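Student: structure for this input, please:
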Amino acid sequence: MSEESRIAQEELLEEDAVEDSNILIGSGEYLIVGIRYYNGVAHPGEYVELVREPNNPYDRNAIRVDNMAGDKVGHIKATMASTLAPILDNTSSGRLQVRVDGTIPRAGNSYTLPIFLEFFCTAPNITQEQVKAIAVAFKKLMKRDNRFRIAREFGGDGVTASEMANVSGPSVSRKKMNWQQQEEALNNMFDKQLEDQYKDLPDVSMPSCLKGITLYDYQINGVKWLLKKEIDPSPAPFYKQITEKGKKVWFCEITNSSQVAQPAETRGSILCDQMGLGKSIQTICLILLAPPPGVEYKVKKIAAAGEEKEIIPMPEDAIIRSAKTQELKVILKSASLKVSGKKQDLVDRIIKAKVDGNLSGEHFPEAMRPRVGDTSRCTLIVCPVSVISNWTDQIESYVEDGVLSVRLFHGSNRNDLLPEIKSGCVDVLLVSYQTLAADYSNVFGKDSKGTEEPQKKKVKRDSIFDIDFHRIVLDEAHTIRNGKTKFFKAVKEINANRKLAITGTPFVNKSDDVHSLLSFLGVQPLDNKSIFTRAISTPIKNGDDLGLTRLRACMGFVSLRRSKQNVNIKMVEKDVQLCSVEFDRDAHKEVYDALFGTLKVAMEAILSEGDGTEALKHYSSIFEKLLRLRQACCSGTMISEERRKIALNVWEEVKSSGSGKKLSAEEGLTLLKKLQGVFTEDPEELPECGICLTEMEATDGTILKSCLHVFCKLCIRQVLSKSNRKCPYCRADFQEGDIVDMSTAESAANLPSSTKETDVTMFGTPPKIQALLQSIKSMKSDEKGVIFSQFTSYLDLIGDALTEVGHAFVRIDGSVPAQKRIAIIQAFNSDNEGSPRFILCSLLASGTGINLTRGNWAFMMDCWWNEAIETQAMDRIHRLNQTRKVTIQRFVMKDSIEERIVALQEAKSMQAKGVLQKLKGDEKRKALLSDLRGLLDIDQDK
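Tutor: Coordinates of the predicted model:
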């Protein structure tokens, strides 16, 4: 398996991994002593850190308390530390999955300070029964500690830190919110703060080098807001300057902590406009308006007399702030601006004049002016492979020729670009998340055990992580929402002065999703995962409005979101039709009935006994069978011949056994195992080269017969000519005759033609493809269509059917390289004679980011677990610049699992991860079992 294949699998597993449970086990109030010996200050309500000191010469159980700035505050009283130390030791060694949070509940005296400790179970994928067992064990560990109180959930009288803070305050009622309620509250949050965000925007004109586009008012405001966040950075709004112990400090209202150093300024933002509102063009305008010092995208301008005049670059704000007062007055005087006032007044006046256009480079002394090359020139755009074509297309369409140098960091020779980038010859560099993650693994290796810090490789080679970029842009930024993935770790390693995250879905299925974006931007203190959990995640989960209030303040500071409803633009009409297609009494129906019937009988037997736990132990096997059912709704030929025979034979056995005989749970499990078949690999897995780690077209792929490892032709030929002829993976010897083209291997693996002919004769054209061909007849002659499916094998069948009736088409799926996707999309969007009328698209490879507005019909050939994925696909044609009425047809097989998937979508009972995701306690288990019964049409009482 290639490195990128392995990374892709890891990312999928990590994406499916749920967050830690964070269930409160118990709490207690303790004492900090010795505070008069330390300079650290801890305020009421402040978060503090516990640090074990096992080598302390006075007490081997010593536990030090540090404030958020890392200053020592004191130690836990020795008699109390003796019971707490074993807990912290077990936690730090990883043997006990418990997190201990410390908060100062109120002021103390000159000698002691109270500290309130909360103990949380942090084990992932844990059931309520397991949490109770941990709570019982934990209570035994703390039996000598009369301050510890087990949580009310487990029969105790413990309280939470937020309740402790309100002991002397007003009564507070709390109500837990489900995700749909949270999502609605968060979306409303954006609408309410929009008016304030539009205040004090810089008065700048849009780039003069744009062509062929007129920006909407909301887009102009968006560009100005993005520009303001870059040229006027500031700490997060939680920080205020106060006087403490006679000196100025910065006080954080979230952690209730103070620090002498100014918090890091956030130079960047999140643009999370709803899909289809032009986030890309706003970003392009930002790139053009805010180049690095010394770089002018329009090098010359025409003066009044008609001659060309060179533009002189202006210095950055930091250079202006460091200038002497007399220098500042000379600058202002040269521009006929007011020169009186204190130094800060002069600085503010000059910076404002820069933004307003009242100052130019010629007003600054030459020593202050930047030179080309003083800073990195390049903006790095990280995006999914499927989106790269959209960026190149938009820059080509909307920016004057020759203004921006755009390059793609992709393929086996991508590092050859590094010198060109470092020398300042590239303005925009495009790279996929997958390629960046692969390079991260090559440079940093695997994470070291017990730490999240990567291990540097011994051999240091130049890489993309050595470059200082002017700006990094993350498109489809929710891709990094899981902080455990290499996607997240890779973008965090990029060096960039300015940062922008673009996503239409900042919250995918929980408020925690935004943490990785705040971490990417460096928004203190919420870039710290522990603080984010304590300050926002936990209060929101507990129904405490304080969590949403803090998140609202943070998102108002760092993000901008407009919906299609509040931008006051008129979109073309969109007609979404649910087309119910009936099974004929044919082979397709026979295969579907056999697969569905056997699975339903097996699951009825399993669910009839116990609480359904046994069924969930086999959820991956169940999910695989649901996948086969969905494929059978598309075409019976998508199920392998061997699998069809197994299902048909088993179904005949079940029917002949008589409906009166009830299977036991054990028999049901046996039947489930028998149905497993020979499924061992994802049939949609894409070939990738094991040397250059990039995706391959089928025509470029080769396989070594000796060891079955896969490489592209170019790479393996280089190995053959230059090396000792050993496989780069396993070091097995190979000869030229061992190299087999992928196309040759695929041909050899195909079924005999007689079998294919038998399938065609037996099954005929699948019902939904028949319905598609009928719908196409309703299209006007100048209209084009986009056909989506999540199964590439189904796209094969659709393509054959289109060819048979004479329709021209192109196709995009995960096997198509980035450069070729660009050409395919351009061909489809063209009005040239002979351009393809249809484009076949893999749902995951083409469902986001690309622009297909030349098409105004979309055909959704199968259902996805999450309706949002389908909606994103529809937005490839229903977006700005679409001039024709849009028609969407969703094909669903009648009386099938597809109808029940749609019903579950409409009821919003599916989370973004689909019906069978990993568990999050009893409530999630019950919801999952309910969905499973609904999908298989099993009585909920069974």
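Student: only C-alpha atoms from now on, for both contacts and neighbour counts.
Tutor: Noted.
Student: so where does Ala858 fall, helix or strand?
Tutor: Per DSSP states H and E, Ala858 falls inside strand 857-860.
Student: give the next helix or strand downstream of that strand.
Tutor: Downstream of strand 857-860 (by DSSP H and E), the next one is helix 867-874.
Student: chain center to that following helix: distance?
Tutor: Here the centre of helix 867-874 is set off from its chain's centre by 16 Å, with C-alpha atoms, centre = their mean, to the nearest Å.
Student: who are the packing partners of the strand holding Ala858?
Tutor: When contacts are defined as 3 or more C-alpha pairs under 8 Å, 6 or more residues apart in numbering; DSSP states H and E, strand 857-860 packs onto strand 785-789, strand 886-893.
Student: return the distance of the last one from the chain's centre.
Tutor: Read that as strand 886-893. Centroid separation between strand 886-893 and its chain, computed with C-alpha atoms, centre = their mean, is 28 Å.
Student: and the very next helix or strand once past that strand with strand 886-893, angle?
Tutor: Remark: after strand 886-893, the chain's next helix or strand is helix 897-906, criterion DSSP H and E. Interaxial angle, helix 897-906 versus strand 886-893 (axes from the mean of the first three to the mean of the last three C-alpha atoms, to 10 degrees): 130 degrees.
Student: to compare with the earlier structure, here is another sequence to fold:
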Amino acid sequence: MEDDEFIDLTQPSQGFSSERYLLGFVCANIVGIKHYSGTISGREMVGLVREHLNPFDENAIKVLNTRANQVGHIERAVAAVLSPLIDSELIIVEGIVPKTYSGNKFKIPCQIHIFATIENFPTVKDVISESGLALILVSDAASTLSESMAVKDKKAKNEFKTVDEIFKLVDENISKRGALEALEPPRSVIKSDLFLHQKEGLGWLVYRENSDELPPFWEEKDGAFVNVLTNYHTDTRPEPLRGGILADDMGLGKTLTLLSLIVLDKDSIALNMGEGKHDEMGERDDFAISSGKKGKRRGTNKQPTGSAKRRKTDSTSSRGYGTPSTSMDIKTTLVVCPASVISTWITQLEEHTKPGTLKTYMYYGDKRTDNAEELKMYDLVLTTYTTLATEESSPDSPINKIQWWRVILDEAHVIKNVNAKQSQAIMKIVAKRRWAVTGTPIQNGLYDLFSLMAFLRFQPFSTRSYWQSLVQRPLAERNTNGLLRLQVLMATISLRRTKDKALVGLPPKTVETCFVELLEEERKLYDQIESRAKDIVAGYIKDASITRNYSTVLGIILRLRQICTDVALCPSDLKSLLPSNNIEDVSNNPELLQKLVEVLQDGEDFDCPICISPPTDIVITCCAHIYCQACILKTLQRSKGCCPLCRHPLEESDLFSAPPQSSGADADGLSSGKTSLSSKVSALLKLLVASRDQHPATKSVVFSQFRKMLILLEQPLKAAGFKTLRLDGTMNAKQRGRVMEEFATGGTEGPMILLASLKASGTGINLTAASRVYLLEPWWNPGVEEQAMDRVHRIGQKEEVKIVRLIAKNSIEERVLELQEKKKQLAKEAFGKRRAKGNREVGGDDFRMLLSL
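Tutor: Presented below is the predicted three-dimensional model:
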């Protein structure tokens, strides 16, 4: 199945950013049906997918049925009117074939229901009426002819639902089948004992991979199969879902459970081959892992024999020399994870599997094989999201040439934006079994789950318009059907256990807030900048130009936050970064634009608004918005030269490149010229010294969002007698692995403090060697802080964990805490409203709160 047949990857990510309401519907025909295999049986919901790259019609809207098979296209005259409205994000459309469909061979009637924000109703009505299309409004008597569930369904009471309510049917569904069956992993490979919840999780994973039950919402009636949501009928039994979502809380040992699942394949193969045991495979004492050095490979396309002289690949690394398994029956699993998590998988393999038994290949870095046949010879292939993104458009990528037995996405929330390049690469992977693994399946809102449905290829939810029709919009409208559908869905394909159920007896975790008084000179500078910032932001709010000036305001707020941590983080010409007039003045000043880029580079919590990921090859537009270079260039080609945020006319000449980032040598020089300590650094030192005096063997992790701050801390900590290590986003996987290994193994004579970048260390890594955590700044999104804390508070932690948050008194940091509480409350509510750029972004009301306006 082609990628674009089950998900529209070209739609802007802001497609569901505001709550939309049903305006009305237009009647159209689905044409070209003789050219496609998809069928419709009548009164059936269909998927409408904008097809930007159609070579015959730039306004094409293709129509998919429940099985994601194309039925045809919306007729040109209607598509020409609706597509520009869709592209400009003024409307969202849903389609349904009425029950009066008579089975015409050349065209099928379709009602296209149009949703828009209330403020855009007049514009949309004018455009449609001027085109000559008949728009039947909800207020019209004729609207009763609509077949849309948006009209038929009744709304529930306006009550909120929590995240855990979405998963509550999981336990109920399991209880109906009986308790989860605990399954032991093969002791011939797995040498560690699993906790009961891990054994039960393994049993559930195996059940999901081997169950032949119908997917959710499918029923068998009179020998045919019907999707009860879309009314699609077929004589072919739908394929069962081989996989799902493992959503156990962070720190509950999901990696070991997954390794056990992979090993079960190996064990069953051995039994089929009559071996029964793996004694021959464990002869070597070293760890069987290959790093993938590229070189000449003689005979790599030949089928290896079972002789004692098995071929040793040229790609063997100094980390290990295991020979890959060569049986034709080997089932290879592909694991995709962030670069920071690669070392965790390696550590888990070394700790929990017998040497030489699980043949692993590191498909990562510049020197990796281009031979698909070689990859098939391993039990496990480890790679990163970034690696796959670089190969997304490469026809020679060996990853895309293989039908994998299983693909596992670790930290699967990384693909929450289906438009990002790495997400597009993930969607192309062909595999028989698919697992999305994440302790935070919902970060920004319910729409995060859509990307997981697209990866799992769970039809019809893997098509954007179906997801919107069946789940997203009903929940936004407080319709009980939306929540019930989501609960049934999650109950079937997901497993989630949380720490509060005391599954593993983790020691307690306490979180304290330490308020710090700013020094006199810090307070003076802070008050000056905040006063000026208030005037600027108040002007933007008055002119309703917050959106156009979003990057400028975010840069100002970033500087206020830096002053709270250490004035040394700010440039000496700080005041010149504050605009003295409106944004048009800034657009004619490339030097100031570059300075603004530098401001945004200093913070790790700024994402490209298009891909919702940390920007790469940063560019800034003449209207002062920041994007990845590739993202904005691609968008300009598609959006006819407009800024996606403010719709300002843009050409490539209106883009400015970011200045090069500071070199490591320059950054290391930060600490040399600094003499006095900031108020927050002084407070941190006092806390660390007191902890050392009380418990000399206690190790600590200090998190900051600013890499410069981590460097600035090294000298005063050294002066106080502390040995430190640093872990930040500039390090590759091997460097991070060495840092974590040294931090975990060193005794009291070794490093006792790890200085860690909050975002670079927020997922996948294990820092249980420490039991104290210090957060130098509050983060916009409380979920990021929780992830960082859970690097320490997880399986393997033996000591009580204490977390201290350092907050500057009477500052923006206190108001960031208020914003965090607001976001926590939003996370508990129904997930119908999705914030435009995720939890990271703040709007006008938030700016007022942050600056006390």
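Student: hmm, back to that, got CSV for the helices and strands packed on strand 857-860 of the first structure, with distance to Lys589 of the first structure and mean neighbour count too?
Tutor: Output for these, formatted as CSV (distance: least, C-alpha to C-alpha, whole Å; neighbours: other C-alpha atoms under 10 Å):
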stretch, distance to Lys589 of the first structure, mean neighbour count
strand 785-789, 20, 26
strand 886-893, 10, 21
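Student: end to end, how far does stretch 473-481 of the second structure reach?
Tutor: End-to-end distance for stretch 473-481 of the second structure, by C-alpha to C-alpha, to the nearest Å: 10 Å.
Student: which bit of the first structure covers it?
Tutor: Mapped onto the first structure using TM-score structural alignment, stretch 473-481 of the second structure spans residues 538-546.
Student: can you pull the buried residues of the helix or strand Gln718 of the first structure falls within?
Tutor: Applying DSSP H and E as the criterion places Gln718 of the first structure in helix 713-722. Neighbour-count burial for helix 713-722 of the first structure, counted by 16 or more other C-alpha atoms under 10 Å, picks out Lys713, Ile716, Arg717, Leu720.
Student: my read is that the first one contacts Thr702, right?
Tutor: Put plainly, it is Lys713 of the first structure. Yes. Counting by C-alpha atoms under 8 Å, Lys713 of the first structure touches Thr702, with 6.0 Å between them.
Student: anything in contact with each of these two?
Tutor: Here Lys713 of the first structure and Thr702 have Asp741 as joint contacts, going by C-alpha atoms under 8 Å, 6 or more residues apart in numbering.
Student: Leu519 of the second structure: how many residues sit nearby?
Tutor: Look at Leu519 of the second structure: counted by other C-alpha atoms under 10 Å, it has 13 neighbours.
Student: typed the wrong thing, it's Glu351 of the second structure
Tutor: Burial of Glu351 of the second structure is recorded as 14 neighbouring residues (other C-alpha under 10 Å).
Student: that one should be in a strand, yeah?
Tutor: No. Assessed with DSSP: H, G, I helix; E, B strand; the rest coil, Glu351 of the second structure is helix; it does not lie in a strand.
Student: list the contacts of the equivalent of Leu271 of the first structure over in the second structure.
Tutor: In the second structure, the residue paired with Leu271 of the first structure is Leu246, using TM-score structural alignment. Applying C-alpha under 8 Å, 6+ apart, we find Leu246 of the second structure in contact with Trp435, Ala436, Val437, Thr438, Gly439, Ser494, Leu495, Arg496.
Student: tell me the counterpart of the fifth one in the first structure.
Tutor: I take that to be Gly439 of the second structure. Checking TM-score structural alignment: Gly439 of the second structure goes with Gly504.
Student: and its match, what element?
Tutor: Counting by DSSP H and E, no helix or strand carries Gly504 of the first structure.
Student: can you check Val46 of the second structure too?
Tutor: strand 44-50.
Student: buried residues, that strand. List them.
Tutor: Glu44, Met45, Val46, Gly47, Leu48, Val49, Arg50.
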